[in-house]
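[1] Structure here, sequence nowhere to be found:
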């Protein structure tokens, strides 16, 4: 059955999908509108149930309960407790965290802390890890056991700031990102964006943005990539957290009111149709 040509409103466009999760679901939504879709996951999610590192980190925290817990994402905190539950460690982990002061990076982190039955002692001025570490340093970390829950690609610069201030630091990364299986697809995507061949690109996680910029930096093409994303390619982001690394480079993304993949797809389609 041929598609109704009236519905092929994105015919002639090329849309790049950078997600590793639910990428096909995204792509098919654009293809139904007539777009050509390029898949180039810039990062790959490591499943927590296969993450021996997280298991070891969790055991260490249970054995040495922290004074302070720094929460970068609500999704990550929930994932950590869920992982502990699957490993039969949830009660022990909850006991270890019960006496700690929780500081959060944003509203979702605060919501997760409270939903899990804890209370938070403060929220960062901005929804970035640097601001969360700023808050911890203001409160004081010297001689304290501090847990930094990171998400995706750990921010080693912020870890070092805590250590330099005298924290006994432990980190947990409930959802880790690793190099994608097809790095050549990412390199080709960078060249295609610079050449003006990509109509639009979608991002559903900040690490996906950061990874793309990282690979462009390695190839000494970052300024060209940034210029193309500002001037030639429409950039779509799933929400404000994902948009931070884009906005830091002067890129204003199309972004839905609610941070949902379906809402992002709808917002981008409407933008391109206009």
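    Received it, and whenever you're ready, just let me know what you need. All values reported here derive from a predicted model rather than from experimental measurement. Numbering: from 1, shown residues only.
[2] all contacts plus neighbour counts: C-alpha atoms, from now on.
    Fine.
[3] what sits against residue 46?
    175, 176, 177, 178 (C-alpha atoms under 8 Å, 6 or more residues apart in numbering).
[4] just residue 122 next, same as before
    Applying C-alpha under 8 Å, 6+ apart, the residues near residue 122 are 102, 103, 104.
[5] cutoff 6 Å now
    Residues near residue 122 by C-alpha atoms under 6 Å, 6 or more residues apart in numbering: residue 103.
[6] okay, now residue 117: neighbour count?
    9 (other C-alpha atoms under 10 Å).
[7] Give me the three-state assignment for it.
    coil (DSSP: H, G, I helix; E, B strand; the rest coil).
[8] ok, residue 64 to residue 95 distance?
    Per C-alpha to C-alpha, to the nearest Å, residue 64 is found 11 Å from residue 95.
[9] next one: residue 162
    24 Å.
[10] Next, the buried residues of stretch 260-270.
    For stretch 260-270, burial by neighbour count (16 or more other C-alpha atoms under 10 Å) applies to 261, 263, 264, 265, 267, 268, 269.
[11] What I need now is those written out in CSV, including distance to residue 120 and secondary structure for each item.
    Listed next are these as CSV, based on distance: C-alpha to C-alpha, whole Å; DSSP: H, G, I helix; E, B strand; the rest coil:
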residue, distance to residue 120, secondary structure
261, 29, helix
263, 30, helix
264, 30, helix
265, 34, helix
267, 34, helix
268, 36, helix
269, 39, helix
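[12] What is the nearest of the residues you listed to residue 7?
    Distance to residue 7 across those (C-alpha to C-alpha) is lowest for residue 269, with 11.4 Å.
[13] ok, the closest one - contacts?
    Contacts of residue 269 by C-alpha under 6 Å, 6+ apart: none found.
[14] again, only this time at 8 Å
    10, 30.
[15] those strands in the stretch 151-274 of the chain, which residues are they?
    Along the stretch 151-274 of the chain, the stretches classed as strands by DSSP state E, counting those that start in this stretch are 168-172, 176-178, 200-203, 234-237.
[16] buried stuff in stretch 14-26?
    For stretch 14-26, the neighbour count (16+ other C-alpha under 10 Å) marks 14, 15, 16, 17, 18, 19, 20, 26 as buried.
[17] on that earlier part again, biggest separation within the contacts of residue 46, which pair?
    Maximum distance among these (C-alpha to C-alpha): 10.0 Å, for 175 and 178.
[18] here's the one I want to compare it with:
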């Protein structure tokens, strides 16, 4: 098992925990090429996030949706740094809190809150379905988003009569080391990469977008479709890959260790095919 990926090259597109993920692949014998496909930027405390937090504090809320663990924690931490953390937690404590998956649930509990429901599939669509089963007329729904504005999600809630307060904690930009991403794309095109691992939807989106902006999009998609094993940590991460019509696989659990095991188990079979 330790050398099961010997002779294979895996591209790692993550920014956070890239070294950790790469080490897990290297431990199994893989050569690793790093090319972070996005960079997470916290919103300024005096900007959009602070305004959204004040809107949450202004009037009682009925439902709170924690979409990501890192985003929910970042929101609470920003409020605490601004001196309004206790007020925010008191406001959220009076609402029904829902979590999109285990990581978001962990962040909710870490803040001293108790969730009423967690999406088993860790998909936003399941949370939306659960919310729409309630009478939302006149209700205030706080939606913690993480880069993706979730516009269709918000529109569906508003159509059901809810007032939606989006709280955006982070935005995504091109990676700090853009040449590294370009080198990864070139390595894929040159047939040097056997597998690509994605741990976030923005990374998948940005990798394809960068290839498009540099005139390599069509060739990259063709190569990914026929010659590269694509592994995504979960269905949310896979959405841009799926939208591009590219084949991919998901681990049984949306965890980094499970993603690495998936590649270790399936890449040798894929190479034989």
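    Now that the structure is in, tell me what you want to look at. Being a predicted model, the structure only gives us computed values, none of them experimental.
[19] Any idea what the TM-score comes out to?
    The TM-score (TM-score structural alignment, normalised by the length of structure 2) is 0.74; 267 aligned residues with a C-alpha RMSD of 3.8 Å.
[20] Could you point out which of the buried residues of stretch 260-270 of structure 1 is nearest to residue 251 of structure 1?
    Nearest member of those to residue 251 of structure 1, counting by C-alpha to C-alpha, is residue 268, at 15.2 Å.
[21] Go ahead and confirm that closest one touches residue 254.
    Yes. Taking C-alpha atoms under 8 Å as the definition, residue 268 of structure 1 is a contact partner of residue 254 at 6.5 Å.
[22] Quick check: neighbours shared by those two?
    What both residue 268 of structure 1 and residue 254 touch, as defined by C-alpha under 8 Å, 6+ apart, is the set residue 236.
[23] Helices along the stretch 151-273 of structure 2, start to end?
    Taking DSSP state H, counting those that start in this stretch, the helices of the stretch 151-273 of structure 2 run over residues 151-159, 178-189, 201-213, 217-227, 235-243, 256-272.
[24] could you check the angle helix 178-189 makes with the third one?
    On the basis of axes from the mean of the first three to the mean of the last three C-alpha atoms, to 10 degrees, helix 201-213 of structure 2 is oriented at 80 degrees to helix 178-189.
[25] thinking again about what came up before, dump the buried residues of stretch 260-270 of structure 1 to TSV, plus distance to residue 88 of structure 1.
    Supplementary listing: the buried residues of stretch 260-270 of structure 1 in TSV, determined by distance: C-alpha to C-alpha, whole Å:
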residue	distance to residue 88 of structure 1
261	32
263	36
264	37
265	38
267	42
268	43
269	44
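[26] For the residue nearest in space to the middle of structure 2, which non-adjacent residue is closest in space?
    Among the residues of structure 2, the one closest to the centroid is residue 200, at 3.9 Å (C-alpha atoms, centre = their mean). The spatially closest residue to residue 200 of structure 2, leaving aside those adjacent along the chain, is residue 237, at 4.7 Å (C-alpha to C-alpha, 6 or more residues apart in numbering).
[27] again, but for residue 133 of structure 1
    residue 158 (6.7 Å).
[28] Then residue 36 of structure 1?
    Leaving out its chain neighbours, the residue that sits closest to residue 36 of structure 1 by C-alpha to C-alpha, 6+ apart is residue 14, at 4.7 Å.
[29] Touching, that neighbour and residue 34? I think so.
    No. Applying C-alpha under 8 Å as the test, residue 14 of structure 1 and residue 34 come out as separate, 9.4 Å apart.
[30] For residue 270 of structure 2, see how far away whatever residue of structure 2 lines up with residue 235 of structure 1 is.
    Residue correspondence to structure 2 (TM-score structural alignment): residue 235 of structure 1 is matched to residue 230. Counting by C-alpha to C-alpha, the separation of residue 230 of structure 2 from residue 270 of structure 2 is 10 Å.
[31] Those two: who's more crowded?
    Between residue 230 of structure 2 and residue 270, counted using other C-alpha under 10 Å, residue 230 has the larger neighbour count: 23 against 14.
[32] need the contact list for the more buried one.
    195, 196, 197, 198, 224, 247, 248, 249.
[33] Just the buried residues from the residues you listed, in PyMOL please.
    A single PyMOL command selects the buried members of the contacts of residue 230 of structure 2 (16+ other C-alpha under 10 Å):
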select buried, resi 195+196+197+198+224+248+249
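[34] now the contacts of residue 230 of structure 2 as a markdown table including distance to residue 136 of structure 2?
    Shown next, in a markdown table, are these (distance: C-alpha to C-alpha, whole Å):
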| residue | distance to residue 136 of structure 2 |
| --- | --- |
| 195 | 44 |
| 196 | 41 |
| 197 | 39 |
| 198 | 35 |
| 224 | 43 |
| 247 | 38 |
| 248 | 37 |
| 249 | 36 |
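[35] Let me know the closest of the contacts of residue 230 of structure 2 to residue 113 of structure 2.
    residue 198 (30.4 Å).
[36] measure the residue mapped onto that closest one from structure 1 to residue 229 of structure 1 for me?
    Residue pairing (TM-score structural alignment): residue 198 of structure 2 is matched to residue 203 of structure 1. To residue 229 of structure 1, residue 203 of structure 1 is 12 Å away according to C-alpha to C-alpha.
[37] And for residue 74 of structure 1?
    29 Å.
[38] Ok, residue 149 of structure 1 next?
    Distance from residue 149 of structure 1 to residue 229 of structure 1, by C-alpha to C-alpha: 31 Å.
[39] what residue of structure 2 matches up with residue 76 of structure 1?
    Applying TM-score structural alignment, one finds that residue 76 of structure 1 aligns to residue 71 in structure 2.
[40] next one: residue 15 of structure 1
    Checking TM-score structural alignment: residue 15 of structure 1 goes with residue 10.
[41] Looks to me like its match is in a strand.
    Yes. Counting by three-state DSSP, residue 10 of structure 2 is found in a strand.
[42] quick revisit: so the residue nearest to residue 133 of structure 1 is in contact with residue 130, correct?
    Yes. If you go by C-alpha under 8 Å, residue 158 of structure 1 and residue 130 touch, sitting 6.3 Å apart.
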